[in-house]
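Peer 1: Got a predicted structure plus its sequence, pasted below:
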Amino acid sequence: MTDMFRDNAAAGRFELDVGGRQAFAIYRRQGGSLVIDHVEAEPALRGTGAAGRLMEKVVDAAKAESLSIVPRCGYAASWLRRHGG
């Protein structure tokens, strides 16, 4: 199963499609920051690591644009503390 990541800028969401299911991060760009307001995975994806793989891609996207990440949701903040993003 291949993950498909995309920046759905029109919706303000990073999306990770996994076998027809989705994990997503709602974000906004604010100055030189990428503010992550909410991260969620469909119930079928919970416990599979999909949200973590999504966060890896979000960190890569922020680095590519030289943006710092400001986590406003508990999951994103916890993930970044654990993985040094």
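Peer 2: Arrived safely. Residues are numbered from 1 along each chain as shown.
Peer 1: C-alpha only now, for contacts and for neighbours.
Peer 2: OK.
Peer 1: can you map out the strands along the chain?
Peer 2: Taking DSSP state E to define them, one finds strands in the chain at 3-8, 13-18, 21-30, 33-41, 68-71.
Peer 1: Reformat those strands as TSV; add distance to Gly85 and mean neighbour count.
Peer 2: Shown next, in TSV, are those (distance: least, CA to CA, whole Å; neighbours: other CA atoms under 10 Å):
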stretch	distance to Gly85	mean neighbour count
strand 3-8	18	15
strand 13-18	16	20
strand 21-30	15	19
strand 33-41	12	20
strand 68-71	8	19
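Peer 1: adding another structure so you can compare the two:
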Amino acid sequence: MDDSVTENPAAHRFEMAVGDSIAAAYYRLEDGKVVLIHTEVPQQLSGQGIGSKLAEGAFRLIRESGRQAVVRCSFMANWVSRHPEVNDLVVG
């Protein structure tokens, strides 16, 4: 399994290919901030930690790009609450 996360700006999402499926964290940009609005993991992949790997990769890319995140997605909010190492990236 290739668990590398990439950003697809045209689709406004961070994505991770898992076999023939794509897990994605959708966002919109507001004032230069990445507003995380929805996370989707294909049903057949649920319970395998895919969402957590996606979140970890998305926050790594946000950090590398020098941006900050606004968390409006309940999955991402839950993930952030368990990963204080990204607190410096989260605003609003």
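Peer 2: Arrived safely. Just so we're clear, the structure is a prediction, and the values are computed from it rather than from any experiment.
Peer 1: that older thread, would you turn the strands of structure 1 into TSV with distance to Arg53 of structure 1?
Peer 2: Shown next, in TSV, are those (distance: least, CA to CA, whole Å):
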stretch	distance to Arg53 of structure 1
strand 3-8	9
strand 13-18	8
strand 21-30	9
strand 33-41	11
strand 68-71	16
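Peer 1: between those, which gets nearest to His83 of structure 1?
Peer 2: In terms of CA to CA, the element of these nearest to His83 of structure 1 is strand 68-71, at 13.0 Å.
Peer 1: Ala58 of structure 2 - nearest residue in space that isn't next to it in sequence?
Peer 2: Phe14 (6.0 Å; CA to CA, 6 or more residues apart in numbering).
Peer 1: now the one you found: how far from Arg63 of structure 2?
Peer 2: From Phe14 of structure 2 over to Arg63 of structure 2 the distance is 13 Å, taken as CA to CA, to the nearest Å.
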